[in-house]
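1. Can you look at this prediction? I've put the sequence above it.
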Amino acid sequence: MGRPRAFDVDEALDAVLCVFWRKGYEGASYADLTEAAGVERPALYSAFGNKEALFRRALARYYERYLDFIPQALQLATAREVAAHILHGAVDLNTRYAEHTGCLGINGVLAGTDEAEPVRQALIDARSAGEAQLRDRLERAKAEGDLPASARPEVLAAFLMTVSHGIAVQAKAGFSREKLSAIAEQALATWPVGQDPAR
């Protein structure tokens, strides 16, 4: 029987998540990760695998702990409420922590070396899956008359994702919560509504 690990795996994962969030996949050095986790490199990789495996675990943790506002949004009654909850949730998350602004899913890897390509693709796939869920919810809204017959759910879903990703980029660049909230409201001002006068 092996010796028990001398560190808390969950705490270590939370610590390295913040490093990846702040520095991105390639910007986070092994020294950064081990220092944040408070363990030596062999112990860290014994627990999580290599750097890519560690990042994937951190990304899963990020989705579970920080992006819960998205599945919450998909349960709301109207498409506009869904859109508002997503955009304002993005503003909140991307400006909540001064030491790591922006979004791990965006900051992770937008462009990188060939070695980082599997991670970049994993992030693209994760964003695509989220967009597909949003598109499905908006298709339902259109079928229910909550969106007009002329609405294009796939374009609206892509529009919301584009604005929310832009919020993440601008938060990382230093935009204030107030400015990003105003941008979210500007985007919502263009949101189409269905024919039901009650909506």
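-> Looks like it arrived, so ask away. Numbers count the residues shown, from 1 in each chain.

2. alpha carbons only for contacts and neighbour counts from here, please
-> Noted.

3. what about the strands in the protein?
-> Using DSSP state E, the chain contains no strands.

4. As a quick check, tell me the outermost residue of it.
-> In the chain, the residue that sits farthest from the middle, by CA atoms, centre = their mean, is residue 1; the gap is 39.1 Å.

5. and the lengthiest helix in the chain, what does it pack onto?
-> Counting residues, the longest helix found in the chain (DSSP state H) is helix 117-143. If you count contacts as 3 or more CA pairs under 8 Å, 6 or more residues apart in numbering; DSSP states H and E, helix 117-143 packs onto helix 79-96, helix 104-107, helix 153-172.

6. Could you provide those helices in CSV, with additional columns for mean neighbour count and distance to residue 14?
-> Below are those laid out as CSV (neighbours: other CA atoms under 10 Å; distance: least, CA to CA, whole Å):
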stretch, mean neighbour count, distance to residue 14
helix 79-96, 22, 16
helix 104-107, 22, 13
helix 153-172, 19, 20
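
7. what about these, which gets the closest to residue 24?
-> Closest to residue 24 of those, according to CA to CA: helix 104-107, at 5.3 Å.

8. and residue 174, how many residues sit next to it?
-> Using other CA atoms under 10 Å, residue 174 is surrounded by 13 other residues.

9. Check the one 10 residues further on too.
-> When counting by other CA under 10 Å, one arrives at 23 neighbours for residue 184.

10. got a list of what the residue lying closest to it once chain neighbours are set aside touches?
-> In space, and not counting its chain neighbours, residue 184 is closest to residue 87: 5.8 Å by CA to CA, 6 or more residues apart in numbering. Residues in contact with residue 87 (CA atoms under 8 Å, 6 or more residues apart in numbering) are 160, 163, 164, 184.

11. Then residue 103?
-> By CA under 8 Å, 6+ apart, the neighbours of residue 103 are 21, 93, 94, 168, 169.

12. I'd say the second one and residue 63 touch.
-> No: under the contact definition of CA atoms under 8 Å, residue 93 does not touch residue 63, with a separation of 11.7 Å.

13. Using a markdown table, lay out the contacts of residue 103 together with distance to residue 30.
-> Supplementary listing: the contacts of residue 103 in a markdown table, determined by distance: CA to CA, whole Å:
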| residue | distance to residue 30 |
| --- | --- |
| 21 | 15 |
| 93 | 26 |
| 94 | 25 |
| 168 | 25 |
| 169 | 25 |
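
14. And here is the other one:
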Amino acid sequence: MGRHREYDVDKVLDATLCVFWRKGYEGTSYADLTEAAGVERPALYSAFGNKEALFRRVLDRYQERFMNHIPEALGMPTAREAARHILFSSVELNTRSPEQAGCLGINGSVAGSDESEPVRQALIDFRAAGETQLRERFVRAKAEGDLPPHANPEALAAFLMAVMHGMAVQAKAGFSREMLEAVAEQALSAVPGGGAAPA
């Protein structure tokens, strides 16, 4: 009691993030987590609570460390540039390491048991937040005249999210970066607008 922790919380989060990213929530056991973190199970319980609470901390860390491309994309001058940045950055994220292929938010969503329902809902909320930001960016683009009057910002955001989710699954299945970039380019051809900043 009152004993100083003998491990670095940030290192534990990074180590367990890698495991959840590779195996998904349901596929990750406490043995996997303790082995990766180099701490005993009671220490993990003490620091983070249960597996779900640890995963939620890991999801926050993932967003903080690996999802910078979303705010970057939202700041691009045109909707088409925003779409290009988010698509190609997603390809880079999904293929940067064979050990962490795909996306934590997609890999982690393979959660089928009743006990995993809160995690599944957290991942739905995580992805929905990104889609909302993208939709709002496209609404602004339409108001500025960057997107044509017939453009549907809601459908466009949902389309790009569907493509990114699909690319994450394909990356996990071993698709090459070159093939996923070709997919991203094909998807970009469906985004209206010329790519030049509106007057």
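-> Received it, and whenever you're ready, just let me know what you need. Everything quoted here is computed from the prediction, not taken from an experiment.

15. where's the residue nearest to residue 184 of the first structure relative to residue 6 of the first structure, distance?
-> 41 Å (CA to CA, to the nearest Å).

16. now do residue 61 of the first structure
-> In terms of CA to CA, residue 61 of the first structure sits 21 Å off from residue 6 of the first structure.

17. And for residue 72 of the first structure?
-> Applying CA to CA to residue 72 of the first structure and residue 6 of the first structure gives a distance of 37 Å.

18. So between these two, which is more surrounded?
-> residue 72 (12 against 8).

19. so how far is residue 130 of the first structure from that one?
-> For residue 72 of the first structure, the distance to residue 130 of the first structure - CA to CA - is 13 Å.

20. sorry, back to before: mean offset of the longest helix of the first structure relative to the second structure (after superposition)
-> Helix 117-143 of the first structure, aligned to the second structure and superposed, deviates on average by 0.4 Å (mean CA distance after the TM-score superposition for the first structure).

21. what separates that helix from the chain centre, distance-wise?
-> 11 Å (CA atoms, centre = their mean, to the nearest Å).

22. Repeat that for stretch 104-117 of the first structure.
-> Using CA atoms, centre = their mean, the offset of stretch 104-117 of the first structure from its chain centre is 14 Å.

23. buried ones in stretch 115-128 of the first structure?
-> Within stretch 115-128 of the first structure, the residues that count as buried by 16 or more other CA atoms under 10 Å are 116, 119, 120, 123.

24. With stretch 139-156 of the second structure instead?
-> Within stretch 139-156 of the second structure, the residues scored as buried using 16+ other CA under 10 Å are 139, 140, 141, 142, 146, 147, 151, 153, 156.

25. Among the residues you listed, which one lies nearest to residue 32 of the second structure?
-> residue 156 (38.9 Å).

26. what separates the closest one from residue 131 of the second structure, distance-wise?
-> Taking CA to CA, one finds residue 156 of the second structure at 10 Å from residue 131 of the second structure.

27. With residue 47 of the second structure instead?
-> 32 Å.

28. Those two - which one has more neighbours?
-> The neighbour comparison of residue 47 of the second structure against residue 131 (other CA under 10 Å) goes to residue 131, with 21 against 12.

29. The more buried one contacts residue 155, correct?
-> No: the criterion here is CA under 8 Å, and residue 131 of the second structure misses it with residue 155 at 10.2 Å.

30. Not counting its neighbours along the chain, what's nearest the spatially most central residue of the first structure?
-> The first structure has residue 105 as the residue nearest its centroid, 4.7 Å off, counting by CA atoms, centre = their mean. Of all residues not flanking residue 105 of the first structure in the chain, residue 123 sits nearest, at 6.0 Å (CA to CA, 6+ apart).

31. Can you give me the distance of the one you found to residue 130 of the first structure?
-> To residue 130 of the first structure, residue 123 of the first structure is 11 Å away according to CA to CA.

32. again, but for residue 136 of the first structure
-> 10 Å.

33. returning to that earlier point: quick one: which two of the buried residues of stretch 139-156 of the second structure are the most distant?
-> Greatest spatial distance in those: 146 and 156, 13.7 Å, computed using CA to CA.

34. Quick check: residue 20 of the first structure touching residue 104?
-> Yes: between residue 20 of the first structure and residue 104 there is a contact under CA under 8 Å: 7.0 Å.

35. any idea how far residue 6 of the first structure lies from residue 162 of the first structure?
-> On the measure of CA to CA, residue 6 of the first structure and residue 162 of the first structure end up 43 Å apart.

36. In this model residue 134 seems to touch residue 157 of the second structure, though I could be wrong.
-> Yes: using CA under 8 Å, residue 157 of the second structure is in contact with residue 134, at 5.6 Å.

37. Check whether residue 19 of the second structure really touches residue 33, as I assumed.
-> Yes: if you go by CA under 8 Å, residue 19 of the second structure and residue 33 touch, sitting 6.9 Å apart.

38. on that earlier part again, tell me who's in contact with the residue nearest to residue 105 of the first structure.
-> 105, 106, 108, 109.

39. if you set the cut-off to 10 Å instead, what comes out?
-> Residues counted as contacts of residue 123 of the first structure (CA atoms under 10 Å, 6 or more residues apart in numbering) are 56, 59, 104, 105, 106, 107, 108, 109, 110, 117, 129.
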